[in-house]
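> heads up, no residue letters with this:
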């Protein structure tokens, strides 16, 4: 009897789009849905597999919810030094300079913001002494509870409905903002800059110390499906790897993303090796350990979840040598 189609939902990352090209995974045809926002697989009856926030997943497991199982397929990674923005004429230059300042951010328990706050604590900044303001990056962004349901201290406030972090920064209400994506005009009007003027250099230093690029989102699967077909864990890992390699081959031939595409690829390979987006375990163990420590230090996790509970289905690490090169 034919197996039901495997329904996968994720944002339309370029390295995932080949999954929508008639592939099969574990004997199942794939229905790939490119989504505008990160899905919450717990609330999605029409999805079997989905991109999921690492923070949400870890905290669910910590609370004893095993209905969703994560795989070490981190489809969203990114350094956080570039995510702290200040006005172009700001005197602030380093994460330590944010001590006691007014800082806006797009969500309190978010994976990316957890990593970004860790940059501050690594420099001895007391997070409780900062005035935090939660809100959307721009007024037209979706409005929702950005505390994530967590009780927050008196130093954490929410912007007025209809306001945005970028506009609050422009009018001087904030000293800095933390955002995963750049506001309109960032690349062209020169009104904002990264806190660390050489954010790329700071990120390279971070990589040399940590040997990973922080992961924010991973692939999760409904546990009942893996119970029925445990070999699907490795099949998914292999399929996501194949999609990544397919995308790289097309990208490297059709170099129209930006004028210096080939030079940037060469620099990326020189710094990070052939694959800056590796999948599998135990390669990501140090990164996940550091992330759980940051969650715990920031009061978002009572205790780390053991590795075998986070990733109960062992999968072989990928061996791609083609993503960056």
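Arrived safely. Everything numeric in this text was worked out from a predicted model, so none of it was measured.

> only C-alpha atoms for contact and neighbour calcs from this point on.
Fine.

> in stretch 112-127, what's buried?
112-121, 125, 127 (16 or more other CA atoms under 10 Å).

> which residues in the stretch 201-325 of the chain form helices?
For the stretch 201-325 of the chain, applying DSSP state H, counting those that start in this stretch gives helices covering 223-228, 232-253, 261-272, 285-297, 307-310.

> quick revisit: and the two most separated of the buried residues of stretch 112-127?
112 and 125 (17.8 Å; CA to CA).

> helices - which of the buried residues of stretch 112-127 land there?
With helices taken from DSSP state H, the overlap with the buried residues of stretch 112-127 comprises 112-121.

> name the nearest of those relative to residue 237.
For those, the nearest to residue 237 is residue 112 (23.1 Å; CA to CA).

> please, where are all the helices along the stretch 1-150 of the chain?
Counting by DSSP H, counting those that start in this stretch, the helices of the stretch 1-150 of the chain are 54-62, 111-121.

> can you redo those helices as TSV with distance to residue 20?
Putting the helices of the stretch 1-150 of the chain into TSV (distance: least, CA to CA, whole Å) gives the following:
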stretch	distance to residue 20
helix 54-62	24
helix 111-121	27
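
> of these, which is nearest residue 302?
Comparing the helices of the stretch 1-150 of the chain by CA to CA, helix 54-62 comes nearest, at 8.0 Å.

> measure how that closest one sits relative to helix 111-121, angle-wise.
Angle of helix 54-62 versus helix 111-121, following axes from the mean of the first three to the mean of the last three CA atoms, to 10 degrees, is 100 degrees.

> what is helix 54-62 packed up against?
Contacts defined by 3 or more CA pairs under 8 Å, 6 or more residues apart in numbering; DSSP states H and E place helix 54-62 against helix 111-121, strand 215-222, helix 307-310.

> second structure follows, compare the two:
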């Protein structure tokens, strides 16, 4: 069989690197990889569908899939997962606890960012609902940033545009807003002593959250162009297998602590703690292992006015990837 030559856009993650450098091969496919930032990949994918296979914002993908106008179908491989208690930055001289954000102004780069869906879900646990806040949208460090996709939010969601000449990091430092919800740390967090994390110990807060909910938030999924999946029904399953093998290889290397593979101290200790808290398959792929996370995300996504209907996890992923074979 002649192999398909397909483009792949993905971040430079240890769990994807074996596909990028060829240590893991996808059955029937020659990959042409591009290693890009999530912002560039998502913009090019959702504006122009430039890639055959690519990392996708889970939120943007769900918005478009709920409208039946997404050019991609996902496989349940999750190249990015993160607890987003580190995504909430506030004026520490005003905001002492999550409940203090009711009636306040919170900046964000885009309302529909996946990290921001999870951040609002965290706030909802403390009774701070999306309609309780005025959201101020703008570039994190550079003035002006459009939403990647057009949104049709319910009228109770209040969104203002940041001034055309100011970033939301500037606005927080100057006191014009009370907080920022963002996947990237704002520069003012390093320069302004009045700015800091909402949660003093975000790791402890995330650990309690996981123990209580079983949720390890999913940020990104992997999409394959629908036209390719329709023409080659074996392709989504082959890709899912490849991504699973790449992750398994990355985890084997991470566990080999004879020489640390990550430029960070205490890797062994962190690995032990992650397994004690979340089990050996702490970065699970597939629908069933991630069902509590998927169900929670879809519930909050719809409640926040982003998806036009409440979806089931199975609707998001190609049918060939719903189940795996056993030996």
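All right, it came through fine. All values reported here derive from a predicted model rather than from experimental measurement.

> and of the helices and strands packed on helix 54-62 of structure 1, who's closest to residue 69 of structure 1?
strand 215-222 (5.2 Å).

> can you check which part of structure 2 the closest one sits on?
Counting by TM-score structural alignment, strand 215-222 of structure 1 lines up with residues 218-225 of structure 2.

> please enumerate the strands of structure 1.
Assigned by DSSP state E, the strands in structure 1 fall at 6-10, 24-25, 28-34, 49-53, 68-77, 84-87, 102-105, 131-134, 156-158, 176-178, 192-194, 215-222.

> these two touch, right, residue 43 of structure 2 and residue 148?
Yes. Applying CA atoms under 8 Å, one finds residue 43 of structure 2 in contact with residue 148, separated by 6.2 Å.

> before we move on, back to that, could I get the buried residues of stretch 112-127 of structure 1 as TSV with distance to residue 153 of structure 1?
As requested, the buried residues of stretch 112-127 of structure 1 are exported to TSV (distance: CA to CA, whole Å):
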residue	distance to residue 153 of structure 1
112	20
113	17
114	16
115	19
116	19
117	15
118	18
119	20
120	18
121	17
125	16
127	11
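
> distance of residue 34 of structure 1 from residue 101 of structure 1?
38 Å (CA to CA, to the nearest Å).

> actually residue 94 of structure 1, not the one I typed
For residue 94 of structure 1 relative to residue 101 of structure 1 (CA to CA), the value is 12 Å.

> and for the closest residue to residue 255 of structure 1 other than its chain neighbours, the neighbour number?
Excluding the flanking residues, the one nearest residue 255 of structure 1 by CA to CA, 6 or more residues apart in numbering is residue 261, at 6.1 Å. Residues near residue 261 of structure 1, counting by other CA atoms under 10 Å, number 14.

> give the equivalent position in structure 2 for residue 261 of structure 1.
Match for residue 261 of structure 1 (TM-score structural alignment): residue 267.

> so its match touches residue 260, yeah?
Yes. Between residue 267 of structure 2 and residue 260 there is a contact at 7.4 Å, judged by CA under 8 Å.

> one step back: tell me which of residue 94 and residue 101 of structure 1 has more neighbours.
When neighbours are counted by other CA under 10 Å, residue 94 comes out ahead of the other of residue 94 of structure 1 and residue 101, with 18 against 15.

> what sits against the equivalent of that one over in structure 2?
Under the alignment (TM-score structural alignment), residue 94 of structure 1 maps onto residue 97 of structure 2. Residues in contact with residue 97 of structure 2 (CA atoms under 8 Å, 6 or more residues apart in numbering) are 198-199.

> what do you get if the cut-off is 10 Å, keeping everything else the same?
90, 126, 198-200 (CA atoms under 10 Å, 6 or more residues apart in numbering).

> now residue 241 of structure 2
Counting by CA under 10 Å, 6+ apart, residue 241 of structure 2 has contacts 24-27, 75, 77, 235, 321, 324.

> swap in residue 257 of structure 2?
267-268.

> same question for residue 319 of structure 2.
Contacts of residue 319 of structure 2 (CA under 10 Å, 6+ apart): 73-75, 233, 236-237.

> ok, now residue 126 of structure 1?
Shown in contact with residue 126 of structure 1 (CA under 10 Å, 6+ apart): 96, 98-100, 120.

> which pair of those spans the longest distance?
Longest span within the contacts of residue 126 of structure 1, CA to CA: 100 and 120, 11.4 Å.

> ok, back up a step: can you add distance to residue 57 of structure 1 and give the helices of the stretch 201-325 of structure 1 back as TSV?
Output for the helices of the stretch 201-325 of structure 1, formatted as TSV (distance: least, CA to CA, whole Å):
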stretch	distance to residue 57 of structure 1
helix 223-228	13
helix 232-253	17
helix 261-272	27
helix 285-297	11
helix 307-310	8
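
> ok, which of these comes nearest residue 213 of structure 1?
Closest among the helices of the stretch 201-325 of structure 1, using CA to CA: helix 285-297, at 8.1 Å.
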